[in-house]
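>>> Give the three-dimensional model of this entry:
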Amino acid sequence: MNRQSQLAIETHAPLFAEPRGDIQLSFEFFPPKTDAMAETLWRSIETLAPLKPRFVSVTYGAGGSTRERTHTTVERIARETGLTPAAHLTCVGATRDEIDAIARSYWDAGVRHIVALRGDPPEQGQRYAPHPDGYANAAALVAGLKAVAPFEISVAAYPEIHPDSECAQSDLDNLLRKIDAGADRAITQFFFSADCFFRFRDKLAEIRPGVEVVPGILPVTNVATTRRFAGQCGAAIPDWMDRLFEGLDELPQARQLVAATVAGELCGQLYAGGVRHFHFYTLNRAELAYAICHLLGVRA
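Coordinates of the predicted model:
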């Protein structure tokens, strides 16, 4: 073997040669709108449940638009599965009393974990404005929830800065306010560069050692949809991703394979950098998340 070949092997060892299944998982779902969507959701939950996730979360629509469906889905997970459900809850469009009442109903239903978020305005393009009698922001929401009951609370973090933040430091300061208010961990918005996550994680560790930061992973099968999501949360879509999915519009299985490869490589890089907990944005589909977890060494 010549020197060039030897170097290629040494510097490009298989990403998944080392993982031994020593990771923790969590999965995010959204509440279904129809019976057919509900069937898809529950098939996905049944597929992913044997991987023994630390928790599964259920999203809350902009302006609280899915409040009842979120509550119903979370309660069903708590009642019918052995999984630990985490309910998303936002500040938008509700008074403190209303939000506190929702939190108490979750506690009474056996739900002990809340994902506390500021939330998005009901209409895209609007500026966020707190309810006059509501919680002003996510930090205030965290403090309010802790006053209602001793919930475990996860909050959002933004490796590429939230669109409403003035700069990276102000965004980090906002995260620290949420941690100081009682949050137990931060889950990041999705991203497509391991370096981006590592810079964010290491900067936070310099300022506040010991804060748990979990990378949020979005396997991409539709670049246009992902671009819309990214515009709402400040994530960057690399140019190479557009090129990678060109010509695959009518080939869904090929898109799945490409998506698994891209997300799998990102997770492999994160694992090599010390990450041992991954949060998957499933979009209510199990196949990609399951395949990537398998690559990481997790077995049912």
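
>>> okay, CA-based contacts and neighbour counts for the rest of this
Fine.

>>> Now name the helix or strand holding R201.
R201 is part of helix 194-207 when elements are defined by DSSP states H and E.

>>> how far out from the middle of the chain is that helix?
Taking Cα atoms, centre = their mean, to the nearest Å, the mean C-alpha location of helix 194-207 is offset from the chain mean by 17 Å.

>>> what's it packed up against?
Applying 3 or more Cα pairs under 8 Å, 6 or more residues apart in numbering; DSSP states H and E, one finds that helix 194-207 contacts helix 252-272.

>>> Show the subsequent helix or strand relative to the helix it packs on.
Next in sequence after helix 252-272, counting helices and strands by DSSP H and E, comes strand 277-281.

>>> Who are the packing partners of that next one?
Counting by 3+ Cα pairs under 8 Å, 6+ apart, strand 277-281 packs on strand 24-29, strand 213-217.

>>> List the contacts of the helix holding R201.
159-160, 172, 191, 211, 213, 215, 266, 269-270, 273 (Cα atoms under 8 Å, 6 or more residues apart in numbering).

>>> what's the angle between it and helix 252-272?
Interaxial angle, helix 194-207 versus helix 252-272 (axes from the mean of the first three to the mean of the last three Cα atoms, to 10 degrees): 30 degrees.

>>> I have a second one here; can you model it like the first so I can compare?
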Amino acid sequence: MKSQLRHERTFSFEFFPPKSEEGAAKLRETWTRLARLEPRFFSVTYGAGGSTQARTLETVLDIHQHSGIAAAPHLSCIDSTAEQMRSILKTYMDNGLRHIVALRGDLPSGMREPGEFRYANELVEFIRRETGDHFTLEVAAYPECHPQAPSAFKDLENFKRKVEAGADSAITQYFYSADAYFRFVDDCERMGIHIPIVPGIMPITNYKQLARFSDACGAEIPRWIRKRLEAYGDDLDAIRAFGEEVVSRMCDQLLHEGSPGLHFYTMNQAGPVSAIWKNLGLTPQPE
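The predicted model follows:
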């Protein structure tokens, strides 16, 4: 963890593009509240093959123009061509954006080949070749191993390729074991990887939804947490209170032991993130 201590501590929040005007209004309320916490950036997800491209751009530009916070659109390899990527990058540059989260993305059911870009390192390399150092590039990291990786070592090798292609920093898949994160960072340092690796944090508000997400993406929910959440049944208040306590304690450990900040998967909600932020005693405080 020594190399992580040298990096400036940063905080960021992730949203997904709303599907309706009502959703857009609610998201605007969310990022308006979270902007008061002065994060480094807000990121906005991007569907496979550009399926949410227009909504991602619309959301990113709204944030960029009105929040006072830098906006970072996600870009996915899936079903994308070099010409499409070139056009998207030009649009982002023309609108003054300087931050991108570059991902491979998940293959939709039935799709065997991702498209012209097979892996995230190829996308990172392309962005660097096309735009030089214009963009700060974030990539994904998997402390508990990518679910499709043949081994933890192969997963580390894949991560190193993204770094060598030009990534500036990384955001992890969410997890609920700080030990998994610290071990991953130590393994990265032994492989000569020294970019900031920011923990991805998922607040716990709905156990059934979280279990479904976790099974799909390979994020481990420790057995003791699962059993407690299962015991609460449909008592959402108890689930949220327990989740807030568990996640706040983990975030406190991460920060005290040297992680270079936190990246929150907000699910377009300000409340759970604001509660964790307040528990951590971070400044400025949410209103």
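
>>> TM-score for this pair?
Superposed pair, TM-score by TM-score structural alignment, normalised by the length of the second structure: 0.91. Supporting alignment: 275 aligned residues with a Cα RMSD of 1.6 Å.

>>> that older thread, neighbour-wise, which of the contacts of helix 194-207 of the first structure leads?
For the contacts of helix 194-207 of the first structure, the largest number of neighbours (other Cα atoms under 10 Å) sits with P215, at 27 neighbours.

>>> follow-up on the earlier one: could you identify which of the helices and strands packed on strand 277-281 of the first structure is most buried?
Counting by mean count of other Cα atoms under 10 Å, strand 213-217 has the highest mean neighbour count of these, with a mean of 24.

>>> and the next element down the chain from it?
Per DSSP H and E, the first helix or strand lying C-terminal to strand 213-217 of the first structure is helix 223-233.

>>> A165 of the second structure -> the first structure?
Counting by TM-score structural alignment, A165 of the second structure corresponds to A181 in the first structure.

>>> residues contacting its match?
Contacts here follow Cα under 8 Å, 6+ apart; on that basis A181 of the first structure touches 139-140, 142-143.

>>> what's the spacing between it and R118 of the first structure?
14 Å (Cα to Cα, to the nearest Å).

>>> Check the contacts of A181 of the first structure against D164 of the first structure and report the nearest one.
Nearest to D164 of the first structure among the contacts of A181 of the first structure: A139, at 15.4 Å, using Cα to Cα.

>>> For the closest one, pull up the helix or strand it's in.
Residue-wise, A139 of the first structure maps onto helix 138-148 under DSSP H and E.

>>> corresponding residues in the second structure for the helix or strand following that helix?
Under the assignment DSSP H and E, the closest C-terminal helix or strand after helix 138-148 of the first structure is strand 152-157. Across the second structure, the stretch matching strand 152-157 of the first structure (TM-score structural alignment) is residues 136-141.

>>> Other residues contacting the matching stretch?
For stretch 136-141 of the second structure, the surrounding residues in contact (Cα under 8 Å, 6+ apart) are 98-103, 120, 124, 159, 162, 166-173, 197.

>>> Drop anything exposed from those.
98-103, 120, 124, 159, 162, 166-173, 197 (16 or more other Cα atoms under 10 Å).

>>> Let's have the helices and strands packed on strand 277-281 of the first structure in TSV, adding distance to A300 of the first structure.
Shown next, in TSV, are those (distance: least, Cα to Cα, whole Å):
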stretch	distance to A300 of the first structure
strand 24-29	12
strand 213-217	20
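
>>> Show me the strands in the stretch 1-150 of the second structure, by range?
Per DSSP state E, counting those that start in this stretch, the stretch 1-150 of the second structure carries strands over the ranges 10-15, 41-44, 70-76, 99-103, 136-141.

>>> between these, which gets nearest to Y232 of the second structure?
For these, the distance to Y232 of the second structure is smallest for strand 10-15, at 27.6 Å, taking Cα to Cα.
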